[in-house]
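**Student:** requesting a structural model of the entry that follows:
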Amino acid sequence: MSDAQTVHDAFQDPVLRYWHARSMESLDEARAWVETTREGWRTEAAAQWFVTRAADGAPLGRMALRDMDLLEGFAEIGYWVLPAARGQGAAPRALATLTEWALDAGFHRLEVRHSTRNEASCRVALKAGYPLEGTRRSSALHTDGWHDMHVHVRIQNA
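**Tutor:** The predicted model follows:
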């Protein structure tokens, strides 16, 4: 299956769609998104990976470093998990692995932001060692309106 098909299929899940402002209505839109992620790699502004099952390489979800600032050593982390992989610990394990790599690579501050209503994402951040730093009030527009966002942070050597 192509990366674009995997992304398109993932965004057909109503739970994933609810928590993300982005939609993915067509395969062409997914292809454009995949190309945008490649551009993020080329410009060192973002990096994304599929999380896969070790046994067969089947996709389980996605991890991303977004809004990267290499000079300041900052990135926001984004993630999602496919329905079949939820509740199996894939997201916290992948987040912990990405965090270890990013901090070893020289990032200083990594942030996870999620809606205060998204309890599952909060559990992922906490399990991966991201303490809650605070709440950004009315800072993300979702399909049902503005959401307050939790901010979880890991800091190098902290």
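**Student:** can we go C-alpha only for contacts and neighbour counts from here?
**Tutor:** Fine.
**Student:** helices along this structure, start to end?
**Tutor:** Here the chain has its helices, by DSSP state H, at 3-10, 14-19, 27-43, 90-104, 119-127.
**Student:** adding distance to Val112, write the ones you listed out as JSON lines.
**Tutor:** Shown next, in JSON lines, are these (distance: least, Cα to Cα, whole Å):
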{"stretch": "helix 3-10", "distance to Val112": "20"}
{"stretch": "helix 14-19", "distance to Val112": "14"}
{"stretch": "helix 27-43", "distance to Val112": "19"}
{"stretch": "helix 90-104", "distance to Val112": "10"}
{"stretch": "helix 119-127", "distance to Val112": "7"}
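**Student:** of those, give the one that comes closest to Val51.
**Tutor:** If you check each of the helices of the chain against Val51 by Cα to Cα, helix 90-104 wins as the nearest, at 6.9 Å.
**Student:** other SSEs contacting that closest one?
**Tutor:** Under the contact criterion of 3 or more Cα pairs under 8 Å, 6 or more residues apart in numbering; DSSP states H and E, helix 90-104 touches strand 59-69, strand 74-81, helix 119-127.
**Student:** here's the other one to compare against:
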Amino acid sequence: MTALTAEGLVLRGWEPGDAAALVEIYRDPAMLRWTRFPVTTAAEAEVWVANQQEGWAANTRHSFAVLDDERLVGCVALKRGIEVGYWTAAHARGRDVASRAVRALTAWAIGNGVTTLELRHQVDNEASCRVAEKSGFRLRETLPATPPWPLPGHLHLRTG
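**Tutor:** This next block holds a predicted model:
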């Protein structure tokens, strides 16, 4: 697995030792609101971490734990080879963690031959819209609501 740096952050592969911090982070109501796969127990966290590691091994999902001074503050991932996903822990919001991590992931993906990246979020997630814009992604279109998301979404693109 690759490790990256991002303006004071470290992005590295997920490790079994991250499971306890995941359970704490997912206690945040905002995390539960925006995620499709909540992590509420130690067992779920261990499965989640294992799934991230399996994605790397299969070359289908490149998910990075985002650390600030060795503390877990978020996640950024390249899914399906083109789609950027991310989240930020409540204790790290408002510090530009997501934008810095997305910019690092974008540079890594472009450096590895990806020519167009997608970033999607539900229209009422204004923070994600700001992350997209600050990371150089331009709004392409508004997409219709698609289960499991009850509201329309934005599709942002960035080309390398």
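**Student:** TM value for the aligned chains?
**Tutor:** Once the chains are laid over each other, their TM-score by TM-score structural alignment, normalised by the length of structure 1 reads 0.87; 145 aligned residues with a Cα RMSD of 1.3 Å.
**Student:** Leu65 of structure 1 is nearest to which of the helices of structure 1?
**Tutor:** With respect to Leu65 of structure 1, and counting by Cα to Cα, the nearest of the helices of structure 1 is helix 90-104 at 8.8 Å.
**Student:** for that closest one, list every residue counted as buried.
**Tutor:** By neighbour count on 16 or more other Cα atoms under 10 Å, the buried set for helix 90-104 of structure 1 is 90-92, 94-96, 98-99, 102-103.
**Student:** now that helix: which residue numbers in structure 2?
**Tutor:** Counting by TM-score structural alignment, helix 90-104 of structure 1 falls onto residues 97-111 of structure 2.
**Student:** how much space between the closest residue to Trp149 of structure 2 other than its chain neighbours and Leu155 of structure 2?
**Tutor:** Excluding the flanking residues, the one nearest Trp149 of structure 2 by Cα to Cα, 6 or more residues apart in numbering is Gln122, at 7.4 Å. With distances taken as Cα to Cα, to the nearest Å, Gln122 of structure 2 is found 9 Å from Leu155 of structure 2.
**Student:** what's the closest non-adjacent residue to Asp13 of structure 1?
**Tutor:** Nearest to Asp13 of structure 1 is Pro83, by Cα to Cα, 6+ apart, at 7.4 Å.
**Student:** return the residue of structure 1 aligned against Pro29 of structure 2.
**Tutor:** Mapped onto structure 1 by TM-score structural alignment, Pro29 of structure 2 lines up with Pro14.
**Student:** report the contact partners of the residue nearest the centre of structure 2.
**Tutor:** The residue lying closest to the centre of structure 2 (Cα atoms, centre = their mean) is Tyr86, at 1.6 Å. Going by Cα atoms under 8 Å, 6 or more residues apart in numbering, Tyr86 of structure 2 touches 74-77, 98, 102.
**Student:** would you turn those into a markdown table with distance to Leu22 of structure 2?
**Tutor:** Listed next are those as a markdown table, based on distance: Cα to Cα, whole Å:
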| residue | distance to Leu22 of structure 2 |
| --- | --- |
| Gly74 | 9 |
| Cys75 | 10 |
| Val76 | 14 |
| Ala77 | 15 |
| Ala98 | 16 |
| Val102 | 19 |
